[in-house]
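Enquirer: how does the following fold in three dimensions:
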Amino acid sequence: MTRSARRTGLDPRALGELATQRLGSCEKALPDAAAGLTVAEFLATAPRLSSFLTPLLVLDGAALGANTARLATWCAEQGVDLAPHGKTTMAPALWERQLQAGAWGITVATPSQLRVAVAHGTPRVLLANALVDPVALTWLARALDGDPELDVVVWADSVETVAAMDAVLAPLAPRRPVDVVVELGAAGGRTGARTPETADAVAAAVAASPWVRLRGVGGYEGSLAHDASAAGLAAVRGYLADVAALHRRLVAAGAYVEAGEALVTAGGSAYFDDVVAALGPLADPDGGSGLPTRVLLRSGAYLVHDDGFYRGISPFSRSGGSPFTSAMHAWARVVSCPEPGLALLDAGKRDVPFDEGLPEPQLVADALGAPARPLPGAHVSAVNDQHAFLRTDPASAEQVRVGQVVRLGLSHPCTAFDKWRWIPVVADWSEPDPVVVDLVRTLF
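Expert: As a prediction, this is how the structure comes out:
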């Protein structure tokens, strides 16, 4: 498919196909009434939340909209752009929300995710990883040759990475080079060149190759800290200063001679304020300093946010201002109360995230969609494959009963979405037994 240079969103035909997909009888948590209907036909019946099975992951449309608008406005005020990490949700319908709010493009992490993005007409895609898989690199080269409007940028952190790309691309002799960002890392981090000299050598290797083209510099600060302590923030800020220095060094060396526009990219959802403080001054969209330069944040978790790790570490939470709102919750049913103070819920590791903290019990109700009340003093002590261990004070009057449902706050959207193929969206989950207004399809 050839993209219009004016289009900023996904391919409407690809998005439309999501609504025409026919639902089967084995879809996780969907009611029997959905079987045999297309998504659009099912939604036209105005299904209520109470018709779904537990365990169930639910999204709040109002919170999704507010979070999207909040970061889009902030980025515009700061003079930076956003290429949100699509791997958080792997849901093209949610990517479209972000693109329509002004996002420059979508970031992905793997070749398979890249194929999903291209198949749905994503105008610009940043693969925040090296691409040395021969099958995937061959596919990308052919895709670039077949679509002059397709804009894909990948990463490289070593001379060996560039050599591996050249070995695949040279026999193909593609008409278009593959754009590359030099990734700078740091000791104790994840990928990325560990020294300035290595990063400079990567840029030189790219310049010497006819098959790849230097497009910018980038990295990921989130692997250097896991909190907002003084030591953690110092590590993040020192690293970001090194990323900025690498870009300035390449500009001075004339390394971007073919780029047209340089990209400088960093920024997860935990330290994007520090990224803007360090890299924002590099943004120069008009090229007044001689080279048009775009600074790209890759924050992804902000869209859905959470009631755990990101609730505590997000810059908007730490600043004391207006924080993001969690747009996801799970509902799980009490299936056993085998001893005082212990209840077993029907949601486990295959349903809810647990890598950044266990689910947080918040409300209890007699049924899905029924009035709910707080569940103070309760906590989840462990999760098995299909169960969560809900602990309450045996002496408290607030005890749960078999058959009731518990709303769980979740931590880490990146490992929540991958457990679900269809996720219902309600317009406002404060309404009694809310109508499901959308089904979000994930493509992991």
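Enquirer: only C-alpha atoms from now on, for both contacts and neighbour counts.
Expert: Will do.
Enquirer: what's the strand or helix carrying residue 93 packed up against?
Expert: Here residue 93 is covered by helix 92-100, with elements defined by DSSP states H and E. In terms of contacts (3 or more C-alpha pairs under 8 Å, 6 or more residues apart in numbering; DSSP states H and E), helix 92-100 is packed against helix 61-78, strand 436-441.
Enquirer: quick one: that helix to helix 61-78, angle?
Expert: 30 degrees (axes from the mean of the first three to the mean of the last three C-alpha atoms, to 10 degrees).
Enquirer: rewinding a little: any chance of the helices and strands packed on helix 92-100 in a markdown table, with distance to residue 181 and mean neighbour count too?
Expert: Listed next are the helices and strands packed on helix 92-100 as a markdown table, based on distance: least, C-alpha to C-alpha, whole Å; neighbours: other C-alpha atoms under 10 Å:
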| stretch | distance to residue 181 | mean neighbour count |
| --- | --- | --- |
| helix 61-78 | 22 | 17 |
| strand 436-441 | 31 | 23 |
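Enquirer: any chance of those in a markdown table, plus distance to residue 239?
Expert: Converted to a markdown table, the helices and strands packed on helix 92-100 look like this (distance: least, C-alpha to C-alpha, whole Å):
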| stretch | distance to residue 239 |
| --- | --- |
| helix 61-78 | 20 |
| strand 436-441 | 37 |
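Enquirer: and residue 139, which of those is closest to it?
Expert: strand 436-441 (24.7 Å; C-alpha to C-alpha).
Enquirer: packing partners of the closest one?
Expert: Judged by 3+ C-alpha pairs under 8 Å, 6+ apart, the packing partners of strand 436-441 are helix 39-44, helix 92-100, strand 422-426.
Enquirer: and these: which comes nearest residue 249?
Expert: Nearest of these (C-alpha to C-alpha): helix 92-100, 31.7 Å.
Enquirer: counting contacts, what elements does whatever helix or strand comes next after that closest one pack onto?
Expert: Proceeding N to C from helix 92-100, the next assigned helix or strand is strand 106-108, under DSSP H and E. Counting contacts by 3+ C-alpha pairs under 8 Å, 6+ apart, strand 106-108 is packed against helix 111-119, strand 124-130.
Enquirer: here is a second sequence; please produce its structure as well for comparison:
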Amino acid sequence: MTSIRTRCAAALLAASMVVPVAASAQSGSLDSQRQAVFAQLIASPADRALMLAYARLSVQMRDFEAAAATLERFLDLDPGNTAARVELATAYFALGAYGVAQYHLAAAAASGGLTAEQAEQVARYRAETDARQAPHQITGRIALGQSWARETDQSGVFGTAQLDWRFDMGGPNANDWLTQLAFSRYSPDEIGFDDRQTTRLRSGPELRLTGDAYGPRLQPYLELMWMTEDDGFGFVRDDTSVALGFAYQNPHNAFWTSYADVQLGRGERERFGFGVDFDFHEVRLGLAYRPSRDTRIRGTLGWRDEDTDDGFGAYETATTLRLEALHGFDTGWQALPRRWEARGWVQRQEVEQGDRFGIFNDFTDTGYGLGLRAFVTDALFLEARGARLERVDGFGFDAPETIYSLQIGWEF
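Expert: Down below sits the predicted model:
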């Protein structure tokens, strides 16, 4: 008989597959509405109400170029319309044309015709535009909280931190040198679900091949990583590695983005007081779909191969498939300044371990989870997560775990 756990995982995977279909239907409905408005604009090209309707539908579909072109024509007819100028500025901001966006934001602020809500919006966009045009940009996120493991009845610290530093290298295509530092700590632990602490440093130039918001971005980089695992019985594993990599990201249009990451590296692993060197190769390929401003769906396929210089030809190969979805929504509470974010994920990883004498271990990790990030200020948030993890090895040993966590975090 199929277990309840298996049925739940299948149901979640099926629901995840339905999300793109529903999102596509929503996108198709917006496109039909926009086509209808466009047909009316052909008959009445100077109708300002139709122009605004077409521009707003274009923004909802994330076609910011069409929105900007329509709003430019609108302002030619009505240059004193501050609401339209603010919408034009936000469209240029979304396209990454920060200088043009700043021009229209300044004109709207100087008009004297903004409502209190519009003035606050303009001030926020002007500050963000200034920050993005600065030669140095530092952004980050810190979150710290508690996690609980149901089956093993354990609890512990669950924390993450990330710091991104961008340095403008100049040039017509807004090329940056990007340095990223990330840290994570996961606890509790159980056999098969180790206490893990990871620190990762990546640095390299991010090169844009075009001057607009779309088109390929390439980043050759150097990455350093330090990782410690404790299986709960006092057996500690320490890894230190260095890798050369190449990351590719290509926003093809407002909806679709493809990405890839390839790296080759070498590291040292210390376990039981002995150290061995290892070589590794890792590839990740993915596709992201954004049907609206509020919804993002991403699927990633990953492969990693590791060979150890231990004299026995030990190796490990892992193949991972992960599907993620994120949806932002307005709570309707005016006291809350930012939209909340709901997310879900499902993942399956197959691992094979062996040496020159043959395969001695293989296991499959499956997991799925849900999360909610609730912003209580522009920067401060609470995040609740729940996840179900399960490992089944080649001997039929099943190690399930249900983990809940609650964190408080800060974005800057």
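Enquirer: quick check: TM-score for this pair?
Expert: Here the TM-score for the pair of chains, by TM-score structural alignment, normalised by the length of structure 2, is 0.30; 216 aligned residues with a C-alpha RMSD of 7.6 Å.
Enquirer: about what we covered before: got the helices and strands packed on strand 106-108 of structure 1 as CSV, with distance to residue 335 of structure 1 columns?
Expert: Formatted as CSV, those follow (distance: least, C-alpha to C-alpha, whole Å):
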stretch, distance to residue 335 of structure 1
helix 111-119, 37
strand 124-130, 42
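Enquirer: can you lay out these as CSV showing mean neighbour count?
Expert: Shown next, in CSV, are these (neighbours: other C-alpha atoms under 10 Å):
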stretch, mean neighbour count
helix 111-119, 18
strand 124-130, 23
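Enquirer: to residue 139 of structure 1, which of these lies closest?
Expert: Taking C-alpha to C-alpha, helix 111-119 is the member of those nearest to residue 139 of structure 1, at 9.0 Å.
Enquirer: so which of the helices and strands packed on strand 106-108 of structure 1 gets nearest residue 364 of structure 1?
Expert: Using C-alpha to C-alpha, those put helix 111-119 closest to residue 364 of structure 1, at 37.0 Å.
Enquirer: show me what the closest one is packed up against.
Expert: strand 106-108, strand 124-130.
Enquirer: show me where the stretch 201-350 of structure 1 has its strands.
Expert: For the stretch 201-350 of structure 1, the strands defined by DSSP state E, counting those that start in this stretch cover 212-218, 262-266, 293-297, 328-339, 342-345.
Enquirer: any idea which helix is longest in structure 1?
Expert: helix 230-252 (DSSP state H).
Enquirer: got the angle for that one vs strand 212-218?
Expert: Counting by the same axes, to 10 degrees, helix 230-252 of structure 1 lies at 150 degrees to strand 212-218.
Enquirer: in helix 230-252 of structure 1, what's buried?
Expert: 233, 235-237, 239-240, 242-244, 246-247, 250-251 (16 or more other C-alpha atoms under 10 Å).
Enquirer: want to try a markdown table for those residues, with distance to residue 275 of structure 1 as columns?
Expert: As requested, the buried residues of helix 230-252 of structure 1 are exported to a markdown table (distance: C-alpha to C-alpha, whole Å):
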| residue | distance to residue 275 of structure 1 |
| --- | --- |
| 233 | 11 |
| 235 | 12 |
| 236 | 9 |
| 237 | 8 |
| 239 | 10 |
| 240 | 7 |
| 242 | 12 |
| 243 | 10 |
| 244 | 10 |
| 246 | 15 |
| 247 | 14 |
| 250 | 19 |
| 251 | 20 |
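Enquirer: for the helix or strand containing residue 71 of structure 2, packing partners?
Expert: Here residue 71 of structure 2, judged by DSSP H and E, is contained in helix 64-77. In this structure, helix 64-77 of structure 2 makes packing contacts with helix 48-60, helix 82-94, judged by 3+ C-alpha pairs under 8 Å, 6+ apart.
Enquirer: nearest to residue 316 of structure 2, of the ones you listed?
Expert: helix 82-94 (43.0 Å).
Enquirer: by contact count, what packs against the closest one?
Expert: helix 64-77, helix 98-111, helix 116-133.
Enquirer: circling back: let me have the strands of the stretch 201-350 of structure 1 in a markdown table, extended by distance to residue 441 of structure 1 and mean neighbour count.
Expert: A markdown table is the format used below for the strands of the stretch 201-350 of structure 1 (distance: least, C-alpha to C-alpha, whole Å; neighbours: other C-alpha under 10 Å):
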| stretch | distance to residue 441 of structure 1 | mean neighbour count |
| --- | --- | --- |
| strand 212-218 | 30 | 26 |
| strand 262-266 | 28 | 25 |
| strand 293-297 | 25 | 26 |
| strand 328-339 | 15 | 20 |
| strand 342-345 | 25 | 23 |
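Enquirer: out of these, which comes closest to residue 407 of structure 1?
Expert: The nearest among these, by C-alpha to C-alpha, is strand 328-339 at 4.6 Å.
Enquirer: what sits against the residue lying closest to residue 238 of structure 2 once chain neighbours are set aside?
Expert: In space, residue 238 of structure 2 comes closest to residue 228 once its chain neighbours are excluded; the distance is 4.6 Å by C-alpha to C-alpha, 6 or more residues apart in numbering. Contacts of residue 228 of structure 2 were listed using C-alpha atoms under 8 Å, 6 or more residues apart in numbering, and they are 196, 197, 198, 236, 237, 238, 239.
Enquirer: and the furthest pair within these?
Expert: The largest distance within those, taken as C-alpha to C-alpha, falls between 198 and 236 and amounts to 13.6 Å.
Enquirer: now do the strands in the stretch 201-350 of structure 2.
Expert: Using DSSP E, counting those that start in this stretch, strands in the stretch 201-350 of structure 2 cover 217-230, 236-251, 256-271, 274-289, 295-308, 315-329, 340-355.
Enquirer: save those as JSON lines, and put in distance to residue 178 of structure 2 too.
Expert: Shown next, in JSON lines, are the strands of the stretch 201-350 of structure 2 (distance: least, C-alpha to C-alpha, whole Å):
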{"stretch": "strand 217-230", "distance to residue 178 of structure 2": "9"}
{"stretch": "strand 236-251", "distance to residue 178 of structure 2": "12"}
{"stretch": "strand 256-271", "distance to residue 178 of structure 2": "15"}
{"stretch": "strand 274-289", "distance to residue 178 of structure 2": "20"}
{"stretch": "strand 295-308", "distance to residue 178 of structure 2": "22"}
{"stretch": "strand 315-329", "distance to residue 178 of structure 2": "25"}
{"stretch": "strand 340-355", "distance to residue 178 of structure 2": "26"}
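Enquirer: residue 161 of structure 2 is nearest to which of those?
Expert: For residue 161 of structure 2, the closest of the strands of the stretch 201-350 of structure 2 is strand 217-230, at 14.7 Å, according to C-alpha to C-alpha.
Enquirer: fine, thanks again, bye for now.
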